[in-house]
Each structure stands twice: as C-alpha cells, then as structure tokens.
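In: Quick one: sequence and predicted model below, then my questions.
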Amino acid sequence: MIDLSDCRTTPLTALHERLGAKIVPFAGYAMPLNYPPGILKEHLHCRARAGLFDVSHMGQISVVSPDGPKAALAALERVMPVDLAGLAEGRQRYGLLTDPAGGIRDDLMAAHLPDRVLLVVNAANKSRDFAHVATALPKLRVKMLEDRALIALQGPEAERVLAGLAPEAAAMRFMDVRVLDLGGTEAIVSRSGYTGEDGYEISVPADAAEALAERLLADEAVEPVGLGARDTLRLEAGLCLHGNDIGPDTTPVEAGLTWAIQKVRRSGGAREGGFPGARRILAELAEGTRRLRVGLLPEGRAPVRGHTPLYAAETGGAKIGEVTSGGFGPSLGRPVAMGYVPAELAEPGTTLWAEVRGKRLPITTAATPFVPNTYKR
C-alpha cells in the first residue's frame, strides 16, 4: 500500500478520490496518477477532445514592485536570461532560473499582469525558487500564493468549453494571460499548457477550485487526466521535465532551449548578460557545446526509460550519453525518448545503441516534437 501520510493535498484531492483516481506521492503531494480509464485512454482523450488536469502542486509566486510590474520584470532579468522587460501586459513567457555555473535551477512561466508578475514554478523547486528570488531581489515584494489552485484544461475542445464560461477566452492567443470571470469566480487564465495541445491554465482561489472543476467536467468533452498521461503528452511534445531532462547539471544551450534566451540578452544585445552563469551560457551560444539534448526513437515496441546508457556502436566502446525521459507514445503507437549525446552525434537520423537489461538495442536520434503542437497563434 502506498504511504501518503506525509503528503500534502490539493484543493481537488476530494474530487480525485470521488472520481476513483489512483493517488500516488509526487513532489511532496498526493496526486492522481490516473483514473479508471487508464493512462492510454486519458492521453488519447486529451489529444482528441479535452482533458482536465490538477496542477495545484505547482508553485504560484507573486512578484510586486512599488514602481509597477514593468520594474518587477526588469529586476527579474537579474536572475533569468530572458527578455522580461520587453514582455507586454497580458502576455506570458517561458523562462529559466540559472545558477552561477550556467545550470538550470528551474524552468517556469512569467506572466505580466496589470498589477504584478506571476511566476508559475515546478512543485519540487518552489520553496527554493521563492527563497532564491526573494534573496536576490530584496527590493521586490515576493509572496508564495498558498491559497490558490491551478487547473489545466487541454485539448482541441478546450476553447469551446472554457468560452462557455467566459466568451473572451476564445479570442486569446498562445501565451496570452487575462483575468476572467468564470461563472462568478475571478480567475487568472493563460492560454498555455504542457501537453503540446491548445488549452488553458487557470489559477483560482482554492475554495473555488472544486466547483469550477466540476463545471468543466460536466461538459461531455472533458475527462479528468492524471500525472501519467501528463507525462506521456509532454514527452510526445518534446517538452523538458526539470529533474529529468534539465537541471543544475545542464545549461540552456545543452538542453536546446536557446530559443528561450532572446536576442537582447545574448552577446551584442542591448541587455547582454547580467544573469547567473552568463559567462558560460554566452560562450556556449557563440561557440557551441559538447553535448546536446535530442529526441530518440527506439526500434521495436519496448520503451527505453530514463537513465538508460547510450553507445555509439552495437558492441564495445564507452558510454557516450544517456536517456533522460522515455516511455510509450500513445499517439504514435511506439516508444519515444529524449536524452543527451555528443554534439557530433546529434544530427537527426543518427543510429545509436541503448543498453537495456544488458542488451544493446538500436535507437535513432530525431527532431522534436514527436507530435506537432496545436497552439493557437
């Protein structure tokens, strides 16, 4: 029996239990792994219609400057290699917290709201992220929002469903963020998610979360989806999981996240550097790096899991890389994976070998995403 006695709950835990979810510990929380239909069906339902995810374990951090949100965004550039000063009100941007060695402390979303900046960070890192930002930027008012839930509605019917509560949601573009009235509940809504599908992430007061979730689930297109399918969806979308695919031991350049470092923060840009690890990161942007994150397609039907070693040849030779995330891709009907390999072996179509239970199996490098995204741009 799984011991959940030390786990925190979310505002939707009672709903998960009523829906028959299998509850497991994750990042210190009791979270739904899957519901009675199972991971495969939940995954495919999200791709075909709409899935509802509880992501309330994520950290929501409010950052306020006495000089307004533009000043808060400019200050946050001291801890992130991202163009935040240029982020318009009502827009959100993917960002990275880096460390002095150029590693990735965490990845996050930063939203420019009318009165503040809202950071959404990973559950396992949220206490450290909060302490890091508050310490590095003492002139800002940094607050962890403990009284809010976070719900993700993802899939091709997400727009229709949410527009039934707030018609303005239909006009939002990918990475727009708005404060909307969802049937009497004031919510911070961003058109974003981590599945590769069009959809929304919805921040609401904790005491309003269950009623909102039930209203969304009342639509025949919406089914609850657990962490299991959330992971297979993000893997098919080629999206990194902090602690697996990225972390303090990887730089943004190695991870293939250079697109998240806008031109103004790079060498020669108007606001070049000024963030932790800038020397290494800017050097890698200019000169390249020895290893890169790649997509990987194993042959056959057997998934190749994280930490599987990679080799350049079927026999002999030293380990040249490692799988960081891997599993079965339900949308593709085949296994998919990601990992790190030497830069000279990163070209899509390169055959490598994964050692599974003492046997080397062919695995081919591939571009990501494995399943094209459907973001509304």
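Out: Everything's here; your move.
In: can we go C-alpha only for contacts and neighbour counts from here?
Out: Fine.
In: mind listing the helices for the stretch 251-377 of the chain?
Out: 278-287 (DSSP state H, counting those that start in this stretch).
In: ditto for the stretch 1-150 of the chain
Out: Counting by DSSP H, counting those that start in this stretch, the stretch 1-150 of the chain forms helices over residues 13-18, 39-48, 69-76, 126-136, given from the N-terminal end onward.
In: Leu235 looks like it's in a helix, true?
Out: Yes. Applying DSSP: H, G, I helix; E, B strand; the rest coil, one finds Leu235 inside a helix.
In: re earlier: now the helices of the stretch 1-150 of the chain as JSON lines including mean neighbour count and distance to Val341?
Out: Compiled in JSON lines, those are given as follows (neighbours: other Cα atoms under 10 Å; distance: least, Cα to Cα, whole Å):
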{"stretch": "helix 13-18", "mean neighbour count": "14", "distance to Val341": "40"}
{"stretch": "helix 39-48", "mean neighbour count": "20", "distance to Val341": "29"}
{"stretch": "helix 69-76", "mean neighbour count": "21", "distance to Val341": "32"}
{"stretch": "helix 126-136", "mean neighbour count": "16", "distance to Val341": "29"}
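In: Out of the ones you listed, flag the one nearest His307.
Out: The minimum distance between His307 and those falls on helix 39-48, with 22.2 Å, by Cα to Cα.
In: now for the closest one, which elements pack on it?
Out: strand 222-224, helix 227-236 (3 or more Cα pairs under 8 Å, 6 or more residues apart in numbering; DSSP states H and E).
In: related to what we said a few turns ago, figure out which of the helices of the stretch 1-150 of the chain is closest to Glu168.
Out: Comparing the helices of the stretch 1-150 of the chain against Glu168 with Cα to Cα, the closest turns out to be helix 39-48 (22.4 Å).
In: what's the closest one in contact with?
Out: Contacts with helix 39-48, where a contact means Cα atoms under 8 Å, 6 or more residues apart in numbering, come from 34, 51, 154-156, 197, 223-226, 228-230, 232-233, 330-331.
In: alright, now check it against this:
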Amino acid sequence: MLRSTITRRLYGTSQNVLKKTPLYEAHVELGGKMVPYAGFEMPVLYNSQSHIDSHNWVRSKVGLFDVSHMLQHKFSGKDSIALLQKITPIDLSLLPINSSSLSVLLNDQGGVIDDCIITKHGDNDFYMVTNAGCREKDVNFIKSEAENFNDLKHNTFESALLAIQGPKSQQVLQNFTNEDLSKIYFGQTKFLTLSPLGGAQIHLARSGYTGEDGFELSIPSSSAEETKNSLSFFNTLIHEYPDLVKPIGLAARDSLRLEAGMCLYGHELAEDITPIEASLAWLIPKTRRSEDSKFNGSSIILDQIKNKSTTRRRIGVSSKGPSPREGNKIFNETGSEEIGYITSGSPSPTLGGNVAQAYIDKKHKIGSNIKIEIRGKKRDGIIQKLPFVPSKLYKP
C-alpha cells in the first residue's frame, strides 16, 4: 500500500513523450520502477528494495540518486551579479569563491518562482541548479529579467547529475580521487577528476537534499563516450561496494527531505508563498534588509520581516494512524476552527508514526494539539518543530 500511495502522490501518469537521463539504462538494468516525473522517466523504487529499506540505507550507508533531470545554468559577465541579486535575495559579496548557497527566485510580489542552489566560481562566474518541474517557467523568467542587462551571458546545459548521500559517502568517493575530500565542507565546491571518468573535469559540491552528508557531481555527458563513462562510474560504485552503496529512487528522496524539514517546490513553495511564510527568512541576509535593497518583492518581504505581518508559517506536524497527505485540512484541538493545511506528508521510517509539513496560523504554537482531516475523519496530530531528524552536514 505504501508503495502505490507514494507513486500516485508524487508522480503523474502523463502519456507525453518522456525524456531519459544519461543514467537511464542503469536504472532499467538494476530493476528500477520507472515513472513519469517532471517530463522524465525516473526510478521511484528498485525491485530489490522497499521504500523503507531504501530510506534507512541512506541514513546508515550510501545512496545514489540520479538528479540529472534538474536544470543546470551558467551565468557570466559583469551584470551577472546585478541580475542574480535582483531575482533572488542573495548577497553574492558574502559568498566565497567555490562555495554555494540555497536561494529562491522571486516574483514581483515576493512569491517563490522556484528554489535554487547558486554557486560562485568567480567574481562574475556563477552556476545554478533549479528544479526539473519548473524548467520552462524558470528559463522564461530569467530570459525576461535578463533583457534589462547588457554584459550578461546565460545558458543552460545537461549532464549526468549524481547525488551521493549518506554517512559513508566520503569513504566511498575518496577511492576515486587524489583530492582530500575531508577538506571540502558542506557548501563548498571543487572541479576535480575521478579515475573511472577518463580525465573529465567533474564539478563536485558537498551538498544534497537528504539531511545526510554527501556530494553532488555534475558529470559531462554531452557525447556518447561521456555518457558511457558516467554510466560506468554509476555501476562501478554499486558493484564494487555492494555492502555500502545502493541506487535509491524518488520515493526515499521525498521521505528523507521531509524528515529533514526541506521544502519541495509545488508543495511547500509556490508563487503565492513568500520566503518568510515558508520559514526561510534566513535566506535574506542582514545586508539585504535595508530600504535600498531592490530584489523582486523586496518591499513586501522586508515589511513581513520588520512588522511580523505574516499570519501563517511553514511548520511540522506529527501524527499516528493514516498518514496526512497534501491538501488535508488542519483544525484546532477541538476541531471547531480550520487553521491550516498539509503540504506534504509520509510515514517516517526513521521515527515511526507520520511526519508532515504544513502551513498553520501563527497563533498556534509548537507542541499544540490539532486535528487533521483524513478520509473524512478528524484525527489527532501535534505541531512540531522542523526538522524532524537533525541534519548531519559535514562542517568544520
């Protein structure tokens, strides 16, 4: 039941022609259950693993996630900083070269068009990754905003994008490079070579979206030979370290990020939700909170920070019994007043019971009892602090 529920909840059944990532052949050979996701055929589970097995494997060992469906961008030119600091609230002067930060693309009302990771490779050289499901929207938005800047070059590109996640990630990956990975901390990046990839320059970032330590590798795959090498590397990791490494599908990726309190665009984030409502005020540094800041929606967002004018916030919810799902209504303890709604929820393999993220009226505090309407019945729940499972990011 869990498997079919997750599949229906996360993934559509569109019959349109779907794209394949450079690692598609490996998923099929490994028994991946392929489903439509953001225009791609992606593995949700593998035949040899249950969802719970996959989730727990990442928490204890190493999971490989194909995230090649994400869209990768490059920005260069003297106006690249001005553009990025208009469409996001980031302060690029605070970001050291070869480091990255989470941010959000903003519309004029301060709503979130998409979340993104921005990496600084040089004073006027930036790399960004955005969500697969927002590809066309993001490109059109950036193109429209870029019309007001002259010294700017923006392009997108495809490659194998591989997330290696779990507490043994460094131990495994270190076998393929002479670089000392222990000196690369969370949020830092580096170009390096990996022994099975024919000398190709790989972009390595110590990051991920599971709450565990790990890396994301952008591996060139524009030619048949490069694609063959990326497939070979993926398979080598699995077959040479079978006691440590397994491929992991989208189902566990969702439950891991949910336990870690991380947002999923289209669920916790949307164009009518500001970063402040989404409990992401930390994305707006103090240097960008003055009246002179002119990023999109700045007047609305800065007013929300200064005057605490938002009425709802993203928060955690725990419960027993049937799991809350997106759209379930939330009521106060007596069930007499509707106070919010679930954005995503799942049974928690790590903690037991259910965990969910929700938007709830700010008047209701952490620890408060609530009712969640599931299948026509109001069931008990509790407002919880996020994250449910503390992150284990590798920091100095």
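Out: Looks like it arrived, so ask away. Note that this is a predicted model, so its numbers are computed, not measured.
In: out of the helices and strands packed on helix 39-48 of structure 1, nearest to Pro167 of structure 1?
Out: When the helices and strands packed on helix 39-48 of structure 1 are compared by Cα to Cα, strand 222-224 sits nearest Pro167 of structure 1, at 17.7 Å.
In: after superposition, how close is that closest one to structure 2?
Out: Plainly put, strand 222-224 of structure 1 ends up 0.5 Å away from its match in structure 2 on average once the two are laid over each other (mean Cα distance after the TM-score superposition for structure 1).
In: residues in structure 2 aligned with that strand?
Out: Equivalent residues of strand 222-224 of structure 1 are located at 245-247 in structure 2, counting by TM-score structural alignment.
In: just to revisit the earlier point, can I get the helices and strands packed on helix 39-48 of structure 1 in CSV including distance to Leu84 of structure 1 and mean neighbour count?
Out: Below are the helices and strands packed on helix 39-48 of structure 1 laid out as CSV (distance: least, Cα to Cα, whole Å; neighbours: other Cα atoms under 10 Å):
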stretch, distance to Leu84 of structure 1, mean neighbour count
strand 222-224, 34, 22
helix 227-236, 25, 23
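In: Kindly reformat those as TSV containing distance to Gly268 of structure 1.
Out: Formatted as TSV, the helices and strands packed on helix 39-48 of structure 1 follow (distance: least, Cα to Cα, whole Å):
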stretch	distance to Gly268 of structure 1
strand 222-224	47
helix 227-236	34
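In: closest one to Lys143 of structure 1 among the helices of the stretch 1-150 of structure 1?
Out: Among the helices of the stretch 1-150 of structure 1, helix 126-136 sits nearest to Lys143 of structure 1 (Cα to Cα), with 7.7 Å.
In: quick one: the closest one to helix 69-76, angle?
Out: Between helix 126-136 of structure 1 and helix 69-76, the angle comes out at 100 degrees (axes from the mean of the first three to the mean of the last three Cα atoms, to 10 degrees).
In: Please state the offset of helix 126-136 of structure 1 from the chain centre?
Out: Taking the mean of its C-alpha atoms, helix 126-136 of structure 1 sits 19 Å from the chain's own mean (Cα atoms, centre = their mean, to the nearest Å).
In: hey, which helix is longest across structure 2?
Out: helix 224-240 (DSSP state H).
In: neighbouring contacts of that one?
Out: Defining contact as Cα under 8 Å, 6+ apart, one finds that helix 224-240 of structure 2 is touched by 22-23, 25-26, 160, 172, 196-198, 219-221, 245-247.
In: ok so, going back, out of the helices and strands packed on helix 39-48 of structure 1, nearest to Glu254 of structure 1?
Out: Comparing these against Glu254 of structure 1 with Cα to Cα, the closest turns out to be helix 227-236 (17.8 Å).
In: mean deviation of that closest one from structure 2?
Out: In the superposition with structure 2, the aligned residues lie an average of 0.2 Å away from helix 227-236 of structure 1, counting by mean Cα distance after the TM-score superposition for structure 1.
In: Report all helices and strands that that helix contacts.
Out: Helices and strands in packing contact with helix 227-236 of structure 1 are listed as strand 29-34, helix 39-48, strand 321-329, strand 334-342; criterion 3+ Cα pairs under 8 Å, 6+ apart.
In: Just send those back as a markdown table, with distance to Ala209 of structure 1 too.
Out: Below are these laid out as a markdown table (distance: least, Cα to Cα, whole Å):
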| stretch | distance to Ala209 of structure 1 |
| --- | --- |
| strand 29-34 | 15 |
| helix 39-48 | 20 |
| strand 321-329 | 31 |
| strand 334-342 | 34 |
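In: about what we covered before: ok, which of the helices of the stretch 1-150 of structure 1 comes nearest Ala111 of structure 1?
Out: Of all those, it is helix 69-76 that lies closest to Ala111 of structure 1, at 9.3 Å by Cα to Cα.
In: Could you list every helix and strand in contact with that closest one?
Out: Using 3+ Cα pairs under 8 Å, 6+ apart as the contact definition, the elements that helix 69-76 of structure 1 packs against are strand 117-121.
In: Quick one: the residues in structure 2 that the strand it packs on pairs up with.
Out: Residue correspondence for strand 117-121 of structure 1 in structure 2, counting by TM-score structural alignment: residues 126-130.
In: residues contacting the most centrally placed residue in structure 1?
Out: Among the residues of structure 1, the smallest C-alpha distance to the mean C-alpha position (Cα atoms, centre = their mean) belongs to Tyr194, namely 5.0 Å. When contacts are counted by Cα under 8 Å, 6+ apart, Tyr194 of structure 1 is found next to Arg230, Leu233, Arg234, Leu239.
In: quick one: the strands in the stretch 251-396 of structure 2?
Out: 312-319, 329-331, 338-347, 354-361, 369-374, 377-384 (DSSP state E, counting those that start in this stretch).
In: just checking, what packs against the fourth one?
Out: What that stands for is strand 354-361 of structure 2. Contacts defined by 3+ Cα pairs under 8 Å, 6+ apart place strand 354-361 of structure 2 against helix 250-259, strand 312-319, strand 338-347.
In: and if you look at the fifth one?
Out: Contacts of strand 369-374 of structure 2 with other secondary structure elements, assessed using 3+ Cα pairs under 8 Å, 6+ apart, are made with strand 329-331, strand 377-384.
In: ok, average deviation of the longest one from structure 1?
Out: Same thing as strand 377-384 of structure 2. Here the mean offset of strand 377-384 of structure 2 against structure 1 after fitting is 0.9 Å, by mean Cα distance after the TM-score superposition for structure 1.
In: Buried ones in that strand, by neighbour count?
Out: Buried residues in strand 377-384 of structure 2, counting neighbours by 16 or more other Cα atoms under 10 Å, are found at Lys378, Arg379, Asp380, Gly381, Ile382, Ile383, Gln384.
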